Structures are given as structure tokens and as C-alpha cells.
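Chemist: sequence unknown, structure follows:
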């Protein structure tokens, strides 16, 4: 895993922001949106892409912790006017639904 204080992690963290799911529809239609599971670190996952860590990415895909956004999810998020955390690692847009904290 990438050191959280590395230049790459700091850069990706700065490039990560909340965005309305609706604003990502063009990228979803192109098949370029990957959903990162809520229990995974979005920035660390983006770093794996930037570093071309195919073994880690394959492991996430195999475990279902990373997947292409599907139609049902996209429709639900659009209906709910959902905000997601997003970071771009071309050609991909990695997104993660905001975690709800237990009260």
C-alpha cells in the first residue's frame, strides 16, 4: 500500500471532492465510473490505479470491493440526488458513496 504521506497520496487527496452524481452521468454513460466499496480507502484505491498496481486492483475486483457502476445503482443515486466522493485517475472516475456515521 502507498505511504499516506507520499506525494502521490497527497496529490490525490487534494483532487478528491464531493460531487453530485448527476454531474457524473456523462462519465457513467462512457463506462468510466468505478465504485469503491464504503469500507475501502478511496484515495489509496486511486493510488493503486496511478501506480498501475494490477495485483491490488484485481484483488479488489475479485472481492467485489471495486466494480463498474451499474444501471440500478446509477438510477437510485440519480433519484436520491446523491453526492459521492470522487477522484479521477484517467481514464477512470473512482467514486464512493459518502459514509453515514452511526449516531
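Modeler: The structure has been received and is ready for your questions. Predicted model, so just to flag it, every value in this text is computed and none were measured.

Chemist: C-alpha only now, for contacts and for neighbours.
Modeler: Noted.

Chemist: State whether residue 67 is indeed within a strand.
Modeler: Yes. With DSSP: H, G, I helix; E, B strand; the rest coil as the criterion, residue 67 is part of a strand.

Chemist: take the one below as the second:
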């Protein structure tokens, strides 16, 4: 069980905790994390909290499935430039060492 996620044995409690930690943030605040390669973008069709939960559970098969489907992956440099220029706000959830983001409010 992860020390950072002490409620990992109670899936619903952990999901609620993650939901409370999801918040909007200006892309410019995340650029240094993008430069380090730790920002992961989830498609708008995914539930950001569920993605975070699966990462905390080290569910590699689900994460790989999302990646292969193009629903989870790195932010392109072109998107990063566009978001900087437009002062874009994204939704974010930190699952150390990763910063999960979505362009639109999670469902």
C-alpha cells in the first residue's frame, strides 16, 4: 500500500480523495513539468479521477490499453505552445511523479 495514498485499500474512499485533489490550473504553471516529461494528457472521454486511481493501483494493463488507444499520453510540443499562447487552463491531478491533465472539465 502506498504511503501517499493511505486509503488504497478502500477504492471508493481513494477515488473521493482524488476527486477532491482535481482542480483547474493555468497551463503556464505546468510548463516546467512538461519540460521534465512528467505531464500526461488524458482524453476528454476518460474520467480523470479513474485514470489517477488506476495509476495509484499500478494497473499497467489498463494504462497501456489507454495509451495504445491514444487516450493517454504525452502533451505534444505544438499543443504546449498553443496552450501557452492562449493562456489555456486545464484540469490537473497530481499522481507523483506524474501530473495528469485534461483540456476540459472531467465528467
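Modeler: That came through, no problem. If you're wondering where the values come from, they're calculated on a predicted model, not measured in any experiment.

Chemist: Can you calculate the TM-score here?
Modeler: Remark: TM-score between the superposed chains equals 0.89 [TM-score structural alignment, normalised by the length of the first structure]; 95 aligned residues with a C-alpha RMSD of 1.0 Å.

Chemist: Name the nearest residue to residue 13 of the first structure, ignoring sequence neighbours.
Modeler: Spatial nearest neighbour of residue 13 of the first structure, excluding adjacent residues (C-alpha to C-alpha, 6 or more residues apart in numbering): residue 43 at 6.1 Å.

Chemist: Residue 46 of the first structure too?
Modeler: residue 89 (6.4 Å).

Chemist: OK, contacts around the equivalent of that neighbour over in the second structure?
Modeler: Taking TM-score structural alignment, the alignment pairs residue 89 of the first structure with residue 95 from the second structure. The contact partners of residue 95 of the second structure, taken as C-alpha atoms under 8 Å, 6 or more residues apart in numbering, are 52, 55-56.

Chemist: which stretches of the first structure form helices?
Modeler: Secondary structure of the first structure (DSSP state H): helices at 7-15, 25-29, 42-50, 54-62, 71-79.

Chemist: quick one, which of those helices is nearest to residue 85 of the first structure?
Modeler: Closest to residue 85 of the first structure of the helices of the first structure is helix 42-50 (C-alpha to C-alpha; 8.2 Å).

Chemist: so that closest one matches what in the second structure?
Modeler: Aligning helix 42-50 of the first structure against the second structure (TM-score structural alignment) gives residues 48-56.

Chemist: Spit out the contact partners of the closest residue in space to residue 37 of the first structure that isn't next to it in sequence.
Modeler: Spatial nearest neighbour of residue 37 of the first structure, excluding adjacent residues (C-alpha to C-alpha, 6+ apart): residue 65 at 4.9 Å. With contacts defined as C-alpha under 8 Å, 6+ apart, residue 65 of the first structure is in contact with 36-37, 40.

Chemist: Give me the aligned partner of residue 65 of the first structure over in the second structure.
Modeler: Residue 65 of the first structure maps onto residue 71 in the second structure, by TM-score structural alignment.

Chemist: Can you give me the distance of that match to residue 59 of the second structure?
Modeler: 15 Å (C-alpha to C-alpha, to the nearest Å).

Chemist: coming back round to it: from memory the residue nearest to residue 13 of the first structure sits against residue 12, does it?
Modeler: Yes. Assessed by C-alpha atoms under 8 Å, residue 43 of the first structure is found in contact with residue 12 at 6.2 Å.

Chemist: Alright, I will stop here.
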